[in-house]
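Q: need a structure here:
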Amino acid sequence: MDKIKAYLKKYKKQLLIALASFFGLIIVFVLSVYLGAWGHIPSEKELSELNLNEATEILSNDGRLIGKLYINDRQPIPFDSIPETLINALVATEDARFYEHNGVDNKSLLRVFFKTILLQDESSGGGSTITQQLAKNLYPRKSLGSLGIIVHKLRESIIAKRLEDVYSKDEILLHYLNTVPFSDNTYGIESASKHFFNKTASHLSIVEAATLVGSLKATYYYNPKLFPKRSMQRRNVVLYQMKNYKYLDEEAYDTLSKDTLKLDIQQYSYNDGMAPYFREHVRLYLKDWLKEYNQKKDTTINIYTDGLKIHTTINYEMQKLAEEAIKEHLSKLQQQFEESYGEKAPWLTNKLLINTALKKTTSYKKLANASLNDAQIMDSLQKEKEIKVFEWDSISKQNLSTVDSLKHYLKYLNCGFVSVNPKNGALQTWVGGIDYEFFKYDHVIQSKRQVGSTFKPFVYTTAIENGLDPCTYFSVEPVSYENLKGWTPENASKDEDEEYMNYSMEYALSNSINTIAVKVLEKAGIKNTILQAQKMGITSALPEVPSLALGTAEVSVMEMAKAYTSYVNNGIPATPFFITKIEDDHGNVLMEHEKPEENEKAISDTTREVMLEMMKATINSGTATRLRGTYGLKNDIAGKTGTTQNNKDAWFVGITPALVSVTWVGLDNHQIGFKTTAMGQGANAALPIFGLWLQKMNKQKELDAITQTTFKTPSKEILESLDCNPEKRDGFFKRLFNNPNKKKSRKFKSKK
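A: Coordinates of the predicted model:
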């Protein structure tokens, strides 16, 4: 002891200097943190003007969330939308003395400080109050080396105390719950609630609130979707803490801790969730609209961070049911399609097709631009790598080369489906393809395909509009047109090729007889038909050729929908629209849809009513009768099927008094079609989507106002104009001098 005293006496001065230096360094260190040398320390003024990034919400016509645009998936909510049970779970688990401290729990802070510096225990983190965690959420940490944890804790303590000076305890809880990151990259309690439980935070149960609060300890490790057992264990820890701090009694704890985990996952990411093709169309529209708006108003509104509310025309239930119907039908049709080709499928055996498609890929073009020769390119494209792969029954990770991946995706049938309110043009559903993550191309508005027999109503409309009697009969016999290099239109079914038979226009249209459609086009005139289609809303270039009658024109699904609205909108095509209004995050209306000037009347009331009756016959006795038989639909429906050459495109247009719906099904590669007409015709490949969809809608009482509407009874004059036998055989003398075995040949003469 004497030796120690002597030592201290001898080196007292040096020890005091060392001790003073040590504490001086600590003071300088703390001061450097306070002054922002290790990272920005916001002032109280800055903290009082917090402006959090907020996701833009895309809403259905009844205000339900169908998607978001964001950098951080955050939807701030007011304090009165946060249930008390959620706050109790948070405080009990994360910061039991929250209402007692001034932002910092000094005991915990000292523990972290000394364990980290003196004991070099890197796992000694923790001890942060809710206010400190809020500081970390608002001003994220950066990598600062070995002193990082100390710097972060000091910095967050300073910010936390300033937050407590600026905000009340309730406001701090509100800011925390609106900013804290939850599992699956969701930010804030509202986004997490909607993602995991498909409900707003205000409707969370105690168990659901405890599950989300529990995940905050480690958002990946306790992700309820990925690790349900782990999540339940952690949830029960939260419930125990609530019991421990008297927020739950023993009986409630015993009951709730035995509850099972019930999730209702909703996806709002770019590739997933409801109506992704439609949401992308909205995004592109907003991008252009905001650029003009910001310039005009001298504002800096951002699509992804400023919490806009985009109110759309999409019907939530109808959209959901449409996506279900497409998956249900196409997953089965895809299997039948692949089986029909077997091992000789073109996407497996046709080298020219595969190589042509390969040269259009980004991977091939990149290698070609790097000056590699064909052999080197092919060698590179044959190398396997792990990729996500789409299949109807699952999405998996597989080791595939670029070539194998191409072959896999070449085989997939795709689709476009849209429905529109014909009275005002409001789009009700929009499905641009089978899966947005793997097939980005939108088949509603980007794709243009041959429309087949769905063009025939425009031909018949033109003929009737130009004075042709609806009861005019046409011979079903094929004709070889001399001035068209012997072109001979034929019918898909041989049933119509009966000798000496003539059919009425109604029968010919409803049964989609090709030979008669061309003859009606002669009467109508090609130029007249093109002009008529344009009046009804077709903007794509239409070929001035006789095959136009059979639908060789390439038109988008959206154009077809607009044109067909003329038949249920008093002869006036309705211009489709999809946004009703745009609001900022405070509810101020930035844009509201204004009813455009009404388009000119495209067809007379008489023609419209006649055509509607003809297309009702398509459903009741023509090519679309399976809607009545197979699907048992009793709704008022008119419509038209369509199939293109070599079974490349299948179409169906369904018309009800409240909706015009257009469906297209086919492959993106135009060189591949259905193996048989039986499989690839519109009635088999496209119509079932509409049939299943309407079946599902009929079961939803809230959709009765749309599904149970009826067509207005046609006038007596209209019914009389169509009151003729559907077929008429040639008379005796005409049959006597007509050789059925002799091929009919003449010139095609289109009406001028």
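Q: going forward, measure contacts between C-alpha atoms and count neighbours the same way
A: OK.
Q: Thr439 touches Gly416, doesn't it?
A: Quick fix: residue 439 reads Phe, not Thr. No. Checked against Cα atoms under 8 Å, the pair Phe439 and Gly416 is beyond contact range at 11.8 Å.
Q: tell me, what's touching these two both at once?
A: Residues touching both Phe439 and Gly416 by Cα atoms under 8 Å, 6 or more residues apart in numbering: Gly433.
Q: More neighbours: those two, which one.
A: Using other Cα atoms under 10 Å as the criterion, Phe439 and Gly416 rank with Gly416 on top: 25 against 17.
Q: how about the more buried one, secondary structure?
A: At Gly416 the chain is in strand, as set by DSSP: H, G, I helix; E, B strand; the rest coil.
Q: what are the ranges of the strands in the stretch 251-400 of the chain?
A: Here the stretch 251-400 of the chain has its strands, by DSSP state E, counting those that start in this stretch, at 309-312, 385-391, 394-400.
Q: ok, now the stretch 551-700 of the chain?
A: Under DSSP E, counting those that start in this stretch, the stretch 551-700 of the chain gives strands at 554-555, 579-583, 589-592, 638-643, 649-656, 659-667.
Q: Mean neighbour count added to those, as TSV?
A: Converted to TSV, those look like this (neighbours: other Cα atoms under 10 Å):
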stretch	mean neighbour count
strand 554-555	20
strand 579-583	19
strand 589-592	13
strand 638-643	29
strand 649-656	28
strand 659-667	27
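Q: what's the closest of the ones you listed to Leu719?
A: Nearest of the strands of the stretch 551-700 of the chain to Leu719, taken as Cα to Cα: strand 638-643 at 15.8 Å.
Q: Export the strands of the stretch 551-700 of the chain to TSV and append columns for distance to Ala96.
A: As requested, the strands of the stretch 551-700 of the chain are exported to TSV (distance: least, Cα to Cα, whole Å):
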stretch	distance to Ala96
strand 554-555	65
strand 579-583	39
strand 589-592	42
strand 638-643	66
strand 649-656	61
strand 659-667	57
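Q: Another for comparison:
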Amino acid sequence: MEKIEDSKKKELSTNRKFLRLFWKLFGAGVAFVILIFAFANWGIFGAMPSFDELENPESSVATEIISADGKTLGKFYLENRVPVKYEELPQHLVDALIATEDERFRSHSGIDARGTMRAIFSAGSSGGASTISQQLAKNLFHGSSGSSNKLFRVIQKVKEWIIAVKLERQYTKNEIIAYYLNTVDFVSNAYGIRSAANIYFNKEPKKLTVEEAAVLVGMLQAPSRYNPRFNPDRAENRRNIVLAQMAKNGKITEAEKEKYQAKPLKINYTPETHTKGYATYFREYLRDYMRKWVKENPKKDGSTYDIYRDGLRIYTTIDSRMQEYAEEAVEMHLANLQKEFFKQQKGNKNAPFIQINQAETKKIIDRAMRNSERWRQMSAQGKEEEDIIKSFDVKTKMAIFTWKGEKDTLMTPRDSIVYYKHFLQSGMMSMEPVTGNVKAWVGGIDYKHFQYDHVAQGARQVGSTFKPFVYATAIDQLGMSPCDYIYDGPFTMPKGRYGIQQPWSPKNSAGKYYGSVTMKYALAQSLNTVTARLMDRVGPKAVIDLCRDLGVKSDIPASPAIALGAVEITVSDMVAAYSTFANQGVYVKPRFVNKITDKNGVVLFESRAETRDVMNKDIAYAIVKLLEGVTEGGSGGRLRYTGSGGAGYHTMTGYPYAFKNPIAGKTGTTQNNSDGWFIGMVPNLVTGVWVGNEDRAAHFKSTVYGQGATMALPIWGIFMKKCYGDKTLYVSDEDFERPANISVLVDCWKRAANDSVIGGSSKRDSLAPPTETVPTEFDF
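A: Below you'll find the model as predicted:
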């Protein structure tokens, strides 16, 4: 008995020892876990986010460029992310997310205990049990570890738990949902749900359908694996799993699940890049503007805003509808006109250049080679100049621009330079004359292939579009009016006059003279000798002074020849100058930014119109009436008529515009047909268009195709047709405002009784047809 009792005592003692050991080990385990959590919370295993960091987590947010009508034109970013609020998310997207990623999201406090225990006991085979809050913690503060070290992964998971609980205390459930969806990388340069919705479906998140929302939620498990663009079958299968989870959780019915699952996977892939989309040239101009702005407008702590990470919102004056119409107008006309240019270059061994020799052609090509990206990169690699030049004659695979889309081809870089020199380029800007708000900006035909901006960057000779400045100076300084007569005949300015070195004898473009004509008729017909006589009376300095007041920044030589447009000016400066006439003599500096806010909506900058009085409103209105004459019977008359006009007009057939409202405008054509211009005005919109090749030596052979009325005016006509067709734009079709008690005679019909033969020469005031032949839209 004693032996049995001793044995029992020993067994009991042993059990007690094991029990004590168990509790010691258990206590040690609990203490270890507590210490792990404590050490993690104290930052011993790496810094943990502070309260401020939890309140304002560091994330890269794109700067958004917003049009005047509330559309996103583009973004500046390192990560293409623009956050949305919970209210901007459709309920079915939220339901899909919770049903698939975290069924008990609404009931836990950051850690799903049931899911965690299931994951532990199944060794992770039944899922990782990461809640949405934990996934947000990982996305915000340490990302995916990617480490195979189990201890490190455990520590990372502990940190996730701690951060997740803190996030739950800091934010509401709805805020966590929105925050999480804003942090996810959906690949294809889509960071966050808004970019993903726009890139994969070309719509805002709020407009996602149930099945589209299921596609994006399905991507969360493995964005590349379930990418609907590259792996549509996997994406569709994953979408159907998400829909099944929604049905399981009662968010959709079984019938709805089957209906959505039966639908084919459809996406509308719309990549967002700096070279794609609308207003690419404007966006690049805005980027340079913002680089300067952030330097001049630091944060309160003295640091500089980062336009790629700080989530600024730039509210521009650009109207997305007008921008779209402007780009469409350029494409519609130039794609057509380009065919004619290529046709005329056939047989030209020096194509696309005309009237220059091979040596001059070589200089142009050599200059283009040295300015190319290929030359820059090879030079940076330390390549010898001889080797770089040789590389331009080695055939290379490349994607080249065509008006029908990019084309893959095999071509030497030298030949590609010659090919691109063939293309007609364009600069176009549209502006409200009263506010200075720039509504449309087209700097070229394709930013990816042609990055030179012909609106603000490129100044070109303006031709006859300069003449209204001469006329305005004459009306102001000489007290003349559009109805005054002036002699149109051979004219020579003697040597020494205004410092000229040789006698100057300009001729009219058609070689014809009309005797005594009104100023209105002279400008409508763009008579060179009349403009030269006016310049002789007022002198170059007075005209240059007026141009400065009108905002022209280009260097203007003090030469009488500027009267005929021998001066290079940007499209933006020309539009602003003409806008002064439409704005009753008040110059308004072009304005393209309304305001800038930070990512929280705090206004950092608001622009104000910069104005100055330039001329009396009577004089400004007189110029408007002169310019109306250009479209009533001058080179701009083709904007109006598709059939026979009334008395004093001519028959113009084949032109698709048929505008009946008042239009003031001026065409311009430079020597050798290198530059074609048209600037057109209605009371609340002034639009300037330039067309030409990159190099002046490349141009049409004849004025029939090379003049402004053929190259530029049709773009204005197409654009305005589209604008008038959109009744939401409210583009004016009314008369220009006439000053009360105007002191300048502008109603030339009042002199009709005196339009008799004087001195054997017929006085001309009726607006006769243009002297040049102009092809219609349908000739090409």
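Q: Got a TM-score for the two of them?
A: The TM-score (TM-score structural alignment, normalised by the length of structure 1) is 0.83; 700 aligned residues with a Cα RMSD of 3.6 Å.
Q: For structure 2, which residue occupies the most central location?
A: Residue closest to the mean C-alpha point of structure 2, counted by Cα atoms, centre = their mean, is Ala279 at 1.9 Å.
Q: Give me the neighbour count for the equivalent of Ile98 of structure 2 over in structure 1.
A: The alignment partner of Ile98 of structure 2 in structure 1, by TM-score structural alignment, is Val91. Residues near Val91 of structure 1, counting by other Cα under 10 Å, number 22.
Q: how about the nearest residue to Val91 of structure 1, chain neighbours excluded?
A: Nearest in space to Val91 of structure 1, with sequence neighbours left out and distances taken as Cα to Cα, 6 or more residues apart in numbering, is Phe98 at 6.6 Å.
Q: I'd like to know how many residues surround that neighbour.
A: Neighbour count of Phe98 of structure 1, defined by other Cα under 10 Å: 19.
Q: about what we covered before: ok, which of the strands of the stretch 551-700 of structure 1 comes nearest Gly486 of structure 1?
A: Nearest of the strands of the stretch 551-700 of structure 1 to Gly486 of structure 1, taken as Cα to Cα: strand 638-643 at 22.7 Å.
Q: returning to that earlier point: quick one, which of the strands of the stretch 251-400 of structure 1 gets closest to Leu352 of structure 1.
A: With Cα to Cα, the closest approach to Leu352 of structure 1 among those belongs to strand 394-400: 20.7 Å.
Q: Check the mean deviation of that closest one from structure 2.
A: Its matched residues in structure 2 lie on average 3.8 Å from strand 394-400 of structure 1 after superposition (mean Cα distance after the TM-score superposition for structure 1).
Q: who touches that strand?
A: For strand 394-400 of structure 1, contacts defined as Cα under 8 Å, 6+ apart pick out Lys383, Glu384, Lys385, Glu386, Ile387, Lys388, Val389, Phe390.
Q: Try it again at 7 Å.
A: Outside of strand 394-400 of structure 1, the residues within contact range by Cα atoms under 7 Å, 6 or more residues apart in numbering are Glu384, Lys385, Glu386, Ile387, Lys388, Val389, Phe390.
Q: now, which of those sits nearest Met501 of structure 1?
A: Phe390 (50.1 Å).
Q: what's the counterpart of that closest one in structure 2?
A: Matched across to structure 2, Phe390 of structure 1 falls on Phe401, judged by TM-score structural alignment.
Q: Now for that match: which residues touch it?
A: Residues near Phe401 of structure 2 by Cα under 7 Å, 6+ apart: Lys407, His449.
Q: Also Asn56 of structure 2?
A: Applying Cα under 7 Å, 6+ apart, we find Asn56 of structure 2 in contact with no residue.
Q: How about the contacts made by Leu722 of structure 1?
A: Taking Cα under 7 Å, 6+ apart, we find Leu722 of structure 1 in contact with Pro470, Cys471.
Q: For the stretch 401-550 of structure 2, just list every one of the helices.
A: 413-421, 467-478, 519-524, 528-538, 540-549 (DSSP state H, counting those that start in this stretch).
Q: same deal with the stretch 651-752 of structure 1?
A: Using DSSP H, counting those that start in this stretch, the helices of the stretch 651-752 of structure 1 run over 677-680, 682-685, 687-698, 704-707, 716-721, 732-736.
Q: Please tabulate those helices in CSV, including the columns mean neighbour count and distance to Phe337 of structure 1.
A: Converted to CSV, the helices of the stretch 651-752 of structure 1 look like this (neighbours: other Cα atoms under 10 Å; distance: least, Cα to Cα, whole Å):
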stretch, mean neighbour count, distance to Phe337 of structure 1
helix 677-680, 19, 8
helix 682-685, 25, 10
helix 687-698, 22, 15
helix 704-707, 15, 32
helix 716-721, 12, 42
helix 732-736, 10, 44
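Q: can I get those helices in a markdown table with distance to Thr575 of structure 1?
A: Shown next, in a markdown table, are the helices of the stretch 651-752 of structure 1 (distance: least, Cα to Cα, whole Å):
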| stretch | distance to Thr575 of structure 1 |
| --- | --- |
| helix 677-680 | 31 |
| helix 682-685 | 26 |
| helix 687-698 | 22 |
| helix 704-707 | 19 |
| helix 716-721 | 28 |
| helix 732-736 | 49 |
